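Q: What follows is a protein structure lacking sequence information:
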């Protein structure tokens, strides 16, 4: 059946408004726009916000947080995805396919750039400057690094300056750190980098981007799956030895694939979604980092983050890490796990201790408790009483003679009580004040001596329920 002319015109207009696929702006640039054909017009934005992903794909959980942070929870915004090459299979716009389905997105434009000169393309820079978030796709971070000094660099910086955001996955994760492992000479393995931290495959680009609260960082991706802890240690040691960072310290930020993603808000607070992430601090000169010789470096401080945990890049913790080193190119065992040091004095890091943790359900029993034992003191845990029978458990640890105090702010929607339990579930002390919105507090000192033992904070609904968060500050001393 033939389509009436009027209907055909209406259909064409609808399609034009929802998806625009433009011809290449130049021979080497491909531009695909999804969503509205017009950019959002707005005088102010509430960011910046960032997403740092262990693999190339967009992670909806952290991207949604970024959208909400930038828009302030009201209205919509425009996103530009920058790629250095087209996907070899499947959709040509996989990042925008995901982003366009999220609430708060007006449009998503994919720009595929294949030459260094494309960084000065006028349409490319117009799209970036008109966006409120720039996402760098996976691929080749060397190509991204080659856009340093082009108009693209300044255009992305302008997005952050107006309160927008940036991020990326895999190669896109690399390019968003202060010091970029650019892989322009080839990709290095952990064994190669530890055997010679000045291997030709270890090359850096500096001065590309300098995001707020994210100074002195070196990102790495696919972290556990591809065993990249060793090479990140070598990168950190090189950065310190070569004076690429300030204050004699460097911070590696490794994010695992499988949905691992850090959302970093404008205050510098990073919250992890999905698979694990690691922050690796080197805070002294390496014992040996010399061209042609294996690395020796003692005392890397490593924070292991799991889903829901936070790391404050503006006020970086000085506790809650475990220690690992490298001797003659051979790293210590168990690089990806360790017993955190929790009763340490503030070290040479840039700020006092302290962490926050948002509950991750299910945590309704001791066996499913959220562990906060590895976080610095004080630790602030947040959650809510979704039902009148809700219980939230948080696991911490105390050594002999160590004390813990808990102070909980309870919202007016419900009455909640708090209990401190030992490892077998026996109640040691409790706070059961009456009344919705009544705060609770308790304290306990472990007697005797001995190593770390597990204790549980149990927050229970007594009456009422709601989605408003309680906030409990756990302080160990």
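A: In hand now; what should we look at? In this text the structure is predicted, and so the values were computed from the model without any measurement. Numbering: from 1, shown residues only.
Q: Please make it C-alpha for all contacts and neighbour counts, starting now.
A: Fine.
Q: Show me what the longest strand anywhere in the chain is packed against.
A: Secondary structure of the chain per DSSP state E: the longest strand is strand 453-464. On a contact count with 3 or more CA pairs under 8 Å, 6 or more residues apart in numbering; DSSP states H and E, strand 453-464 meets strand 391-398, strand 414-421.
Q: got the angle between the next helix or strand after that strand and strand 391-398?
A: Counting by DSSP states H and E, the element after strand 453-464 in chain order, helix or strand, is strand 470-476. Calculated by axes from the mean of the first three to the mean of the last three CA atoms, to 10 degrees, strand 470-476 forms an angle of 10 degrees with strand 391-398.
Q: Could I get the buried residue list for strand 470-476?
A: By neighbour count on 16 or more other CA atoms under 10 Å, the buried set for strand 470-476 is 470, 471, 472, 473, 474, 475, 476.
Q: Surely the fifth one is in contact with residue 405?
A: Yes - the pair formed by residue 474 and residue 405 meets the contact definition of CA atoms under 8 Å, at 5.9 Å.
Q: Assumed residue 239 was part of a helix.
A: Yes - the assignment for residue 239 by DSSP: H, G, I helix; E, B strand; the rest coil puts it in a helix.
Q: show me the residues around residue 187 that make contact.
A: 201, 202 (CA atoms under 8 Å, 6 or more residues apart in numbering).
Q: Look at it and tell me its secondary structure.
A: coil.
Q: Over to residue 226?
A: Residue 226 - assigned by three-state DSSP - is coil.
Q: For residue 214, give its distance to residue 168.
A: According to CA to CA, to the nearest Å, residue 214 and residue 168 sit 15 Å apart.
Q: Over to residue 398?
A: Applying CA to CA to residue 398 and residue 168 gives a distance of 39 Å.
Q: Comparing the two, which residue is more hemmed in?
A: residue 168 (29 against 21; other CA atoms under 10 Å).
Q: Give me the three-state assignment for the closest residue to residue 102 other than its chain neighbours.
A: Excluding the flanking residues, the one nearest residue 102 by CA to CA, 6 or more residues apart in numbering is residue 64, at 6.9 Å. With three-state DSSP as the basis, the three-state label of residue 64 is helix.
Q: Included below, for side-by-side comparison, is a second structure:
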């Protein structure tokens, strides 16, 4: 039988151990040397907007070049450190790649997490579920730290769910995902859950973004999101960006170029929806689309392409069904 002092010390050691485990809410993984380095502040803001699926190598090379190397930080709510060796292999002055898994608000308030994010030369928001980012990061010091990087022109990028939270308006998926037919048939379905102002990034104001556009046929729900934003009085007109899988936009000082295998779609509304109400199919006519599939660039500031680099057409939702002015009627 244990003596009382020995038992007391044993129980106390368990309490201390449990306390230490509960105090550390995040996970941290690193390759390279995590010693903080200082690089000159970039002169221009830069963003990488990636549509999900297989990552686009050229986008990371560009992002590292804009950062000037240094400490490249990846944040996510779930997942693994798989980005660490992938990004570190590009070299070009990267001294470390660090992944922080930040699964709750306690982790988003942790001093170590905040220190690593604030000192990043580049920040990547991984895919996952944007509802986690919305519920666990919004309104925390982590959100403020990300915004602080943007204010210093530190390159920021995101893919899939990470892309979703980069625009002013956000499909935050608080009630799960939704398909295009579901959204078009009822724009006020509980799963059409929208929020705003997670971040304020250059060129991303008055805009909503969506990902996996081609592979998951999401044009219809993007149009529905835009209809809701206008119909609910958030703004008299809005823009949307939809990006295919294996595709990224490289945005510097408001000008976007495309890399990867797919297309990017730049949408703009014209007026308010004809019919946008609960349990009623959406009717919203003549939403403008500019599709960027090859070279050239697109100005997010002027919402126009340079060098006739886009294919331009209109799409309409009529009684919940999409149509297009393109020959053949494709909305993509």
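A: Right, received. Where do you want to start? Please read all numbers here as calculations on a predicted model, not as lab measurements.
Q: Overlay the chains and give the TM-score.
A: Overlay of the two chains. TM-score (TM-score structural alignment, normalised by the length of the second structure): 0.86; 302 aligned residues with a CA RMSD of 1.9 Å.
Q: re earlier: what's the residue nearest to residue 102 of the first structure aligned with over in the second structure?
A: Here residue 64 of the first structure is matched to residue 61 in the second structure, going by TM-score structural alignment.
Q: how far away is that match from residue 48 of the second structure?
A: Taken as CA to CA, the span from residue 61 of the second structure to residue 48 of the second structure is 11 Å.
Q: and the two? which has more neighbours close in?
A: residue 48 (25 against 15).
Q: winner for burial among the helices and strands packed on strand 453-464 of the first structure?
A: Highest mean neighbour count of those: strand 414-421, a mean of 24 (counted as mean count of other CA atoms under 10 Å).
Q: what's the angle from the next helix or strand after that one to strand 414-421?
A: Heading C-terminal from strand 414-421 of the first structure, the first helix or strand you meet, by DSSP H and E, is strand 427-431. Here strand 427-431 of the first structure runs at an angle of 150 degrees relative to strand 414-421 (the same axes, to 10 degrees).
Q: Show me what the following helix or strand past strand 427-431 of the first structure is packed up against.
A: Later in the chain than strand 427-431 of the first structure, the nearest helix or strand by DSSP H and E is strand 440-445. Applying 3+ CA pairs under 8 Å, 6+ apart, one finds that strand 440-445 of the first structure contacts strand 403-409, strand 414-421, strand 427-431.
Q: In the second structure, what stretch matches the longest one?
A: It refers to strand 414-421 of the first structure. By TM-score structural alignment, strand 414-421 of the first structure lines up with nothing in the second structure.
Q: Around the residue mapped onto residue 32 of the second structure from the first structure, count how many other residues there are.
A: Counting by TM-score structural alignment, residue 32 of the second structure corresponds to residue 35 in the first structure. Residue 35 of the first structure has 21 neighbours, counted by other CA under 10 Å.
Q: how about residue 35 of the first structure, what does it touch?
A: 17, 18, 19, 20, 100, 106, 107, 108.
Q: which among the residues you listed gets closest to residue 334 of the first structure?
A: residue 100 (40.7 Å; CA to CA).
Q: Near the alignment partner in the second structure of that closest one, how many other residues are there?
A: Counting by TM-score structural alignment, residue 100 of the first structure corresponds to residue 88 in the second structure. Residues contacting residue 88 of the second structure under the criterion other CA under 10 Å number 21.
Q: where do the helices sit along the stretch 1-150 of the second structure?
A: For the stretch 1-150 of the second structure, applying DSSP state H, counting those that start in this stretch gives helices covering 4-23, 57-67, 83-88, 111-118, 130-137, 141-151.
Q: any idea how far residue 10 of the second structure is from residue 277 of the second structure?
A: With CA to CA as the criterion, residue 10 of the second structure and residue 277 of the second structure are 63 Å apart.
Q: And those two? Which one has more around it.
A: A direct count of neighbours by other CA under 10 Å for residue 10 of the second structure and residue 277 places residue 277 higher, at 16 against 13.
Q: That one maps to what in the first structure?
A: Counting by TM-score structural alignment, residue 277 of the second structure lines up with residue 290 in the first structure.
Q: cool, residue 123 of the second structure as well?
A: So, by TM-score structural alignment, residue 123 of the second structure is matched to residue 134.
Q: wait, isn't its match in contact with residue 169?
A: No - at 11.8 Å, residue 134 of the first structure does not count as touching residue 169 under the criterion of CA under 8 Å.
Q: how near is residue 253 of the first structure to residue 474 of the first structure?
A: In terms of CA to CA, residue 253 of the first structure sits 26 Å off from residue 474 of the first structure.
Q: Find the nearest non-adjacent residue to the residue nearest the centre of the second structure, please.
A: For the second structure, the residue nearest the mean C-alpha position is residue 163 (1.8 Å; CA atoms, centre = their mean). Sequence neighbours aside, residue 49 is the residue nearest to residue 163 of the second structure in space, at 5.9 Å (criterion: CA to CA, 6+ apart).
Q: Please, where are all the strands along the stretch 201-332 of the second structure?
A: 207-210, 239-243, 247-252, 255-260, 264-268, 284-292, 297-299, 304-306, 310-318, 321-324 (DSSP state E, counting those that start in this stretch).
Q: what sits up against the fourth one?
A: Strand 255-260 of the second structure is touched from outside by 56, 58-59, 246-251, 264, 292-301, with contacts defined as CA under 8 Å, 6+ apart.
Q: Export the buried residues of strand 470-476 of the first structure to a markdown table and append columns for distance to residue 26 of the first structure.
A: Shown next, in a markdown table, are those (distance: CA to CA, whole Å):
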| residue | distance to residue 26 of the first structure |
| --- | --- |
| 470 | 54 |
| 471 | 54 |
| 472 | 56 |
| 473 | 56 |
| 474 | 57 |
| 475 | 59 |
| 476 | 60 |
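Q: what's the closest non-adjacent residue to residue 159 of the second structure?
A: residue 50 (4.5 Å).
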